[in-house]
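*Asks:* How does the following fold in three dimensions:
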Amino acid sequence: MNNDLTKKIIGAAIEVHRTLGPGLLESAYQECLLFELKYLGLNVTKEVALPIIYKDLKLDHGYRIDLLVENKIVVELKTVETFSDVHFAQILTYMKLGKYPLGLLINFHTKLLKNGIKRFINTPQ
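*Replies:* From the prediction side, this is the model:
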């Protein structure tokens, strides 16, 4: 089920990238990908607030997941020359804090979108 879901998300992202190309702001890709995913009938929420829970303390610091698909797959969008370790740490942290099993990091600033997609799995410890 999750593999089918990630294929749909990646397919929708490729459609957005094929239509718009690289060079736009992240927010433009976010809105268009949101549209495509909803068109496919998926439950998608954008800018999902993610508080930090530390012991008995809840910190609302404005961390936001770009897109959350079917309440299980975190989709983080970027428009950068290349991914950095900070981008990987960000999505892994979001997945851990929200207890989400899968994540996709998608960089729309690439000639071929397939070269700008990374899949992450949250392995509970």
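*Asks:* Could you use CA atoms for every contact and neighbour count after this?
*Replies:* Fine.
*Asks:* What separation do you get for the residue lying farthest from the centre of the chain and Ser84?
*Replies:* Farthest-out residue of the chain from its mean C-alpha position, per Cα atoms, centre = their mean: Asp56, at 28.3 Å. Asp56 is 32 Å from Ser84, where distance means Cα to Cα, to the nearest Å.
*Asks:* for comparison, sequence B:
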Amino acid sequence: MAAILLKDESYKVMGALFEVYREMGCGYLESVYQECVILEFTDQDIPFASQTELTLKYKGHALNSKYIPDFICFGEIIVELKAVGSITDQHRAQVHNYLRATRHRLGIIANFGHHPKLEYERILR
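*Replies:* Predicted structure coming up:
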């Protein structure tokens, strides 16, 4: 059986996301969950950067276009929040692109718009 990538760190991140869902439920805008997750990460001493611009490159040239993931936790885990009916291939592709741009290996999509529980996926590069 393969080891889980960044097991302890991702469990802490997921615990914080579950706590936000337990407290808030579904139905709010993504921006509301963004604020709640910031508070929860802070309360749980999870190191994070929020809304960090990622510089994209093409053949060694920096592009004006930027990617802005919702969070980078522990300096290694991309966390992308959604508040939609369900996670789609477009959301998965977005996280894959963030991983490629940062060279990180783990991304988590957390969808707070799903009922009756938080929908989430781990994305590996």
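*Asks:* what's the TM-score for these two chains?
*Replies:* The TM-score (TM-score structural alignment, normalised by the length of structure 1) is 0.90; 121 aligned residues with a Cα RMSD of 1.3 Å.
*Asks:* What lines up with the residue farthest from the centre of structure 1 in structure 2?
*Replies:* Asp56 of structure 1 maps onto Gly60 in structure 2 when the alignment is built from TM-score structural alignment.
*Asks:* With Val80 of structure 1 instead?
*Replies:* Aligned partner of Val80 of structure 1 by TM-score structural alignment: Val84.
*Asks:* Same question for Tyr29 of structure 1.
*Replies:* Using TM-score structural alignment, the equivalent of Tyr29 of structure 1 in structure 2 is Tyr33.
*Asks:* Asn43 of structure 1 now?
*Replies:* Match for Asn43 of structure 1 (TM-score structural alignment): Pro47.
*Asks:* Could you pull up the contacting residues of that match?
*Replies:* With contact taken as Cα atoms under 8 Å, 6 or more residues apart in numbering, Pro47 of structure 2 is in contact with Phe41, Cys73, Phe74, Gly75.
*Asks:* can you check Glu53 of structure 2 too?
*Replies:* Lys66, Tyr67, Ile68, Pro69.
*Asks:* Spatially nearest residue to the third one, not counting backbone neighbours?
*Replies:* Excluding its sequence neighbours, the residue lying closest to Ile68 of structure 2 (Cα to Cα, 6 or more residues apart in numbering) is Glu53, at 4.7 Å.
*Asks:* I am finished for the moment; much appreciated.
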